[in-house]
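J.: Got a sequence here, can you model it:
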Amino acid sequence: MTTTTLRACPRPVTLRPTAAPEPPALDEGSVRELYAVARHGLRRPRAVPSYVQGSLAIDFRARDEDPDFGPQATLRTDLPEPAVWVHRLLHATLESVTGVRQPHQLSRWMIPAVHATVVRRHRVAQRRGAAVQHTQVRRVRVDEPVDGVVEAAAVVVLDGRVRAVAMRLNGVDGRWLLTEMTIG
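T.: Alright, predicted model coming up:
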């Protein structure tokens, strides 16, 4: 005869309600107090919850910029169509990189670091004295990861070679501003 041993059954699972997973909202008084401390250092603020769920808090402004009068982020609804804008800006930038267009024409649409890269490549093209190459933008893919931010990938023909270009544009002061660009 076979003997079967029974194992003790664990306790049944009990479901209990928990507190809401969202962090508490700041009331109007807390917000005023935080601004007063940040601007004037009047007194220490109350503890602000560091946990933020459901959003990605990114501030693209530099630390030394004035929050009221410095560059202001612009929402997507207040900006032109990104696909058309990326295509035009990319074509103009490629013309500048090959020496056809002066890079100072694009300075309003780029941050200084990207503009310096374009100027450097423009000068190299001018020194080479290469014949004017026809640039062609074959395909552009645009993605909007966050409101007011566009990331684009493009396939272009530059100097007779097919290359990839990656770009990131941010909405600043009612216009698209090129903040990152890599030409492969």
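J.: rest of the way, CA atoms for contacts and neighbours
T.: Will do.
J.: For Pro145, which non-adjacent residue is closest in space?
T.: Distances taken as Cα to Cα, 6 or more residues apart in numbering put Glu151 closest to Pro145, at 7.4 Å, once the chain neighbours are dropped.
J.: does that neighbour belong to a helix or a strand, and which?
T.: Assigning secondary structure by DSSP states H and E places Glu151 in strand 149-158.
J.: Would you do the same for the sequence below? I want to compare the two.
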Amino acid sequence: MLRRLISAMAITAAAVLAPAAAAAADDGYGPGEPPCFLAFTDQTVTAGEGFGYTIACESLASETVTVQAAPEGQTGTVDQEVEVAGTSAETFTLDEEGLAYVDVTVSAPGDFNFQVLDTAGDPLSEVFTITALAAGDDDNGGDDDNEGGLAVTGSSSLPYLVIAGGLLVLGSAAIVATRVRVRRS
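T.: A predicted model of the protein is given here:
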């Protein structure tokens, strides 16, 4: 009887944990996740007007990082199209919480990529893209849903949670059925 109960609990635990492991594998996150990210005040800006973003690298508190800005599709420095304190790449020292706030201006319309790099030039973040509109453009051709918030990334874990909940109920029912059968015997 005890063996059956332990077996049923082990099978139930495996069934519940399997979707969680699959969800974690689906994310693509883990030990290789970049330590930094950029949070923009707005993903769509007007060329010639300033906007801000925050560099967040919690594990690199008080370290020096470089933010590189380039027109989409290009790597390396830009030809004076993006002004980040007068250059296309600027070095910042993070505070004790690993944060830095930056004000920049994009001087030409287009899509621009921003990325955090370490002092050796190795990437510390994913590439983040902002869109600069020409002065006077109201973005009528774009999404009306976009109110300048951060982009949604990652996967939805709802299907995995529903499956996990169903397996939990099924495992609990199996345990109850086993107990009832053992009592009747």
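J.: where does the TM-score land?
T.: Here the TM-score for the pair of chains, by TM-score structural alignment, normalised by the length of the first structure, is 0.20; 65 aligned residues with a Cα RMSD of 5.7 Å.
J.: related to what we said a few turns ago, can you pull the buried residues of the helix or strand following the strand holding Glu151 of the first structure?
T.: Tracing the chain C-terminally past strand 149-158 of the first structure and defining elements by DSSP H and E, one meets strand 161-172 next. Across strand 161-172 of the first structure, burial judged by 16 or more other Cα atoms under 10 Å covers Ala164, Val165, Ala166, Met167, Arg168, Leu169, Asn170, Gly171, Val172.
J.: Packing partners of strand 161-172 of the first structure?
T.: Contact here means 3 or more Cα pairs under 8 Å, 6 or more residues apart in numbering; DSSP states H and E; on that basis strand 161-172 of the first structure packs against strand 149-158, strand 175-183.
J.: A helix includes Arg121 of the first structure, no?
T.: Yes. Counting by DSSP: H, G, I helix; E, B strand; the rest coil, Arg121 of the first structure is part of a helix.
J.: Was I right to think it contacts Val97?
T.: Yes. Between Arg121 of the first structure and Val97 there is a contact under Cα atoms under 8 Å: 5.3 Å.
J.: Which one's more surrounded, these two?
T.: Counted by other Cα atoms under 10 Å, Arg121 of the first structure and Val97 do not tie: Val97 has more neighbours, with 24 against 18.
J.: ok, now which ones touch the more buried one?
T.: Pro103, Val118, Val119, Arg121, His122, Ala125 (Cα atoms under 8 Å, 6 or more residues apart in numbering).
J.: Can you report how many residues neighbour the second one?
T.: It stands for Val118 of the first structure. Count around Val118 of the first structure with other Cα under 10 Å applied: 25.
J.: On the three-state scheme, it is what?
T.: Three-state assignment for Val118 of the first structure (three-state DSSP): helix.
J.: Go ahead and confirm it touches Leu90.
T.: No. Contact between Val118 of the first structure and Leu90 fails when scored by Cα under 8 Å: they sit 11.5 Å apart.
J.: Show me what the strand holding Glu151 of the first structure is packed against.
T.: helix 82-97, strand 136-146, strand 161-172.
J.: what do you get if the cut-off is 7 Å, keeping everything else the same?
T.: strand 136-146, strand 161-172 (3 or more Cα pairs under 7 Å, 6 or more residues apart in numbering; DSSP states H and E).
J.: and the angle from the shortest one to strand 161-172?
T.: Angular relation of strand 136-146 of the first structure and strand 161-172 on a 0 to 180 degree scale: 40 degrees, by axes from the mean of the first three to the mean of the last three Cα atoms, to 10 degrees.
J.: and Thr54 of the second structure, that one's in a strand?
T.: Yes. Per three-state DSSP, Thr54 of the second structure lies within a strand segment.
J.: Is it in contact with Ala100, as I believe?
T.: Yes. Using Cα atoms under 7 Å, Thr54 of the second structure is in contact with Ala100, at 5.7 Å.
J.: Comparing the two, which residue is more hemmed in?
T.: Ala100 (19 against 15).
J.: wait, the more buried one sits on Gly52?
T.: No. Using Cα under 7 Å, Ala100 of the second structure is not in contact with Gly52, being 10.6 Å away.
J.: Any idea how many residues pack against Ala22 of the second structure?
T.: Ala22 of the second structure has 12 neighbouring residues, counting by other Cα under 10 Å.
J.: Buried ones in the helix or strand in which it is found, by neighbour count?
T.: Taking DSSP H and E as the definition, one finds Ala22 of the second structure inside helix 2-27. Of the residues in helix 2-27 of the second structure, Ala8, Met9, Thr12, Ala15, Val16, Pro19, Ala20, Ala23 count as buried by neighbour count, 16+ other Cα under 10 Å.
J.: who wins for proximity to Arg32 of the first structure among the helices and strands packed on strand 161-172 of the first structure?
T.: Closest to Arg32 of the first structure of those is strand 149-158 (Cα to Cα; 28.7 Å).
J.: Can you show me the strands along the second structure?
T.: Counting by DSSP state E, the second structure has strands at residues 37-40, 44-46, 50-56, 64-71, 82-83, 89-93, 99-106, 110-117, 128-133.
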